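Novice: any chance you could fold what I've pasted below:
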Amino acid sequence: MISGGSDSPRFAYKADRLKPLRAFCQTARLGSVSRAAEALYVSQPAISLQLQALERDMGVRLLERSGRRMTPTREGQILYELARPLVEGLDGLDAAFRDQIGGLDAGELHVAAGSSTILYLLPKIVAAFREHHADVRLSLHNVTGASGLDLLRSDAVDLAVGSMLDVPGDLSYAPVYRFEPMLIAPRGHPLADKRDLKLEDLSPYGLILPPKRLTTYRLVDLVFQQNRVPYTVALEVGGWEVIKQYVAMGLGVSIVTSICLTDADRERLAARSLAKYFPSRSYGVVMRKGKFLSPQARAFVDLIKPDLFVRGGYDETGHSER
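Specialist: Take a look at the predicted model:
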């Protein structure tokens, strides 16, 4: 066996290095030797032996116990980030090879997205994907928040499309579109044509907002609090379509993202930009770091680009598309 210098790791099992690395990656990902054993359909002692061998040959401690979980050490995190794409790439080699041989005319694609994304952003993207890959079975999972992230982490979906404010360390987020915040009010409302609209001008009017648990409500509350402007909530209700309908009925005004405003909405509602006070909202692709994307998933991601969607948004350079 040819070995490196004195500072190089010495692997006694170079012909079978994949098993210990796979055991390490699963343990680091799942936080448990027993769960890693279940995922790999081997015994717990086998996983423990592979981890011990890997730590011995790397010459450093790779895992440590934190509460009830096994977590990577500083050195273990580095190895995890290096090894995970290699392990997943090898594990997915057969499927990737079959996909390349068979083209994109077979297989499945699972995408997680919230209601707003499915309703306003994805229709043209899905239509373009179906036009070119009609035989791929596409499933859109209507989920938001932590539920969508759980699906990503468990590999129940290939990717997610939506908006993120805080990105966890194990996920990657590539924003593609940006949409500005808008005040919507009934036609003829005092705010509809008010010059130099200020945040204080909204105080006398009740707001129709999504439920408190959602990001939009929290963001609205934060902006009003930071500017020390009082406000009242006339109604909490879920769904942009419902909110727009209630605003059109004269039950209040609302603050929405321009992604949900159609040409028909602008005929029945007055829309005013609030970009001076509220940040724009980005929408893009969310993936698990190190995730091996199938050709179907890569083709779908390639379609998520600004020139396919040109209504009331901004591309990734920040230029308005309206």
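Novice: going forward, measure contacts between C-alpha atoms and count neighbours the same way
Specialist: OK.
Novice: could you point out the helix or strand that follows whichever strand or helix holds R298?
Specialist: In the assignment (DSSP states H and E), R298 maps to helix 295-303. Counting by DSSP H and E, the next helix or strand C-terminal to helix 295-303 is strand 313-314.
Novice: which helices and strands does that next one pack with?
Specialist: Here strand 313-314 is seen to pack against strand 171-179 when contacts are counted using 3 or more Cα pairs under 8 Å, 6 or more residues apart in numbering; DSSP states H and E.
Novice: here is the second sequence; please produce its structure so I can put it next to the first one:
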Amino acid sequence: MKLQQLRYVVEIVRQGNHLSAAAEALNTSQPGVSRQIQLLEQELGFDIFVRTRNRIVDLTEPGRRVLEIAQRMLGDMSALRSLKEEISMPRGGTLTVGVTHTLARYVLPPAVEKFLNAHPDVHLILRRGDPEEICKMVEAGEADFSIGAQTMNQFPELVTLPCFELPRSIIAKTGHPILDAPELTLADVAAQRMIAYDTHYSGQWQVMNVFGHARLPVNVVLSAIDGDVCKSYVAMGLGVAIMTAVAYDPERDIGIGMRDASKLFPPSIINLTLKPNGNMRPYMFDFIALVAPQLTPKVVKTAMKSRLARAA
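Specialist: Modelled structure (predicted):
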């Protein structure tokens, strides 16, 4: 049994059971990944994956336990590497943070600047993905922690702490009637052509739930995963967008305007997510405190210990 085989199991699940995508992410060949999984299953004596016509479609029940163990072992290996850095480089090291585009582009730059000035010997890596992808990075030991919007699915093996909330707004081309309507209603917004985030991004599923509960159909003409892309098409007059207010910059976003929509839609809740058994170095707590001052080392450590106690 090889650790690399367990890494393949985790990556296949992370890629939605697509062998080719997993192989690409692991910089190896699809036949090689398939062969290693088969060897692991032969050694264990049971199937890890459910297959239909030689295609992986799901995990078996024993496979789910294999996944949990694999994630834990890979996380422990990541903690060992972090410990090695801590001993060999007491003042420096590497910090990998999973982040969404909105946070990386509009929220984190001031914190990143302060952090790098305070910790010149630390190599900071920002790995971008949707809220669920960055949580999976933490699960797989590919990120020390993640900072992103609330996810549709739960990650019970991780510690999740709220950082802050981002209110939502309506973005439209300058001169659009919705920007000057005396009273903004949900029906007014639903009647517009919509430029929307993909539902996995920025808590967009929460926005769509509001329309669904009100039984108002929405005409989404274009979906994107990048706020800047959404604003480009809004500026062309192709539709309006519902975005977090922080994503709008009146000095840079020429040709578009913003209107507060916090009374119509819930805010985007931004969470810190990390492993309960992660090896947290002092500079990691410093980064967290720059983003969410209320999340002191004591608060984070207490949450981590509490999660471990529940799992015992």
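Novice: what's the TM-score here?
Specialist: With the length set by TM-score structural alignment, normalised by the length of the second structure, the two chains reach a TM-score of 0.64; 237 aligned residues with a Cα RMSD of 3.7 Å.
Novice: now the helix holding R298 of the first structure: buried residues?
Specialist: For helix 295-303 of the first structure, a neighbour-count test (16 or more other Cα atoms under 10 Å) marks 295-297, 300-301 as buried.
Novice: stretch 116-124 of the second structure now?
Specialist: Using 16+ other Cα under 10 Å as the test for burial, stretch 116-124 of the second structure gives 119, 122, 124.
Novice: next step: those restricted to strands.
Specialist: Taking DSSP state E, the ones among those that sit in strands are 122, 124.
Novice: what ranges do the helices span in the stretch 201-312 of the second structure?
Specialist: Secondary structure of the stretch 201-312 of the second structure (DSSP state H, counting those that start in this stretch): helices at 204-213, 227-235, 282-291, 297-311.
Novice: nearest to I171 of the second structure, of the ones you listed?
Specialist: helix 227-235 (7.3 Å; Cα to Cα).
Novice: that older thread, list just the nearest of the buried residues of stretch 116-124 of the second structure to I37 of the second structure.
Specialist: Among these, and counting by Cα to Cα, the member closest to I37 of the second structure is L124, at 33.2 Å.
Novice: which residues sit in contact with whichever residue in the first structure pairs up with that closest one?
Specialist: When the first structure is aligned by TM-score structural alignment, L124 of the second structure is paired with L138. By Cα atoms under 8 Å, 6 or more residues apart in numbering, L138 of the first structure lies in contact with 108-111.
Novice: could you rerun that using 6 Å?
Specialist: L138 of the first structure makes contact with 108-109, according to Cα atoms under 6 Å, 6 or more residues apart in numbering.
Novice: circling back to that earlier point, state the pair within the buried residues of helix 295-303 of the first structure that is farthest apart.
Specialist: P295 and V301 (9.9 Å).
Novice: and the residue lying closest to P120 of the second structure once chain neighbours are set aside, how far is that from D121 of the second structure?
Specialist: Spatial nearest neighbour of P120 of the second structure, excluding adjacent residues (Cα to Cα, 6 or more residues apart in numbering): G92 at 7.8 Å. Look at G92 of the second structure and D121 of the second structure: by Cα to Cα, to the nearest Å, they are 5 Å apart.
Novice: how about A22 of the second structure?
Specialist: Note on A22 of the second structure: its distance to D121 of the second structure, by Cα to Cα, is 33 Å.
Novice: now the lengthiest helix in the second structure: buried residues?
Specialist: Looking across the second structure with DSSP state H, the single longest helix is helix 61-88. Neighbour counts using 16+ other Cα under 10 Å place 63, 66-67, 70-76, 78-79, 82-83, 85-86 of helix 61-88 of the second structure among the buried residues.
Novice: same question, stretch 23-37 of the second structure
Specialist: Neighbour-count burial for stretch 23-37 of the second structure flags 23, 29-30, 33-34, 36-37 (criterion: 16+ other Cα under 10 Å).
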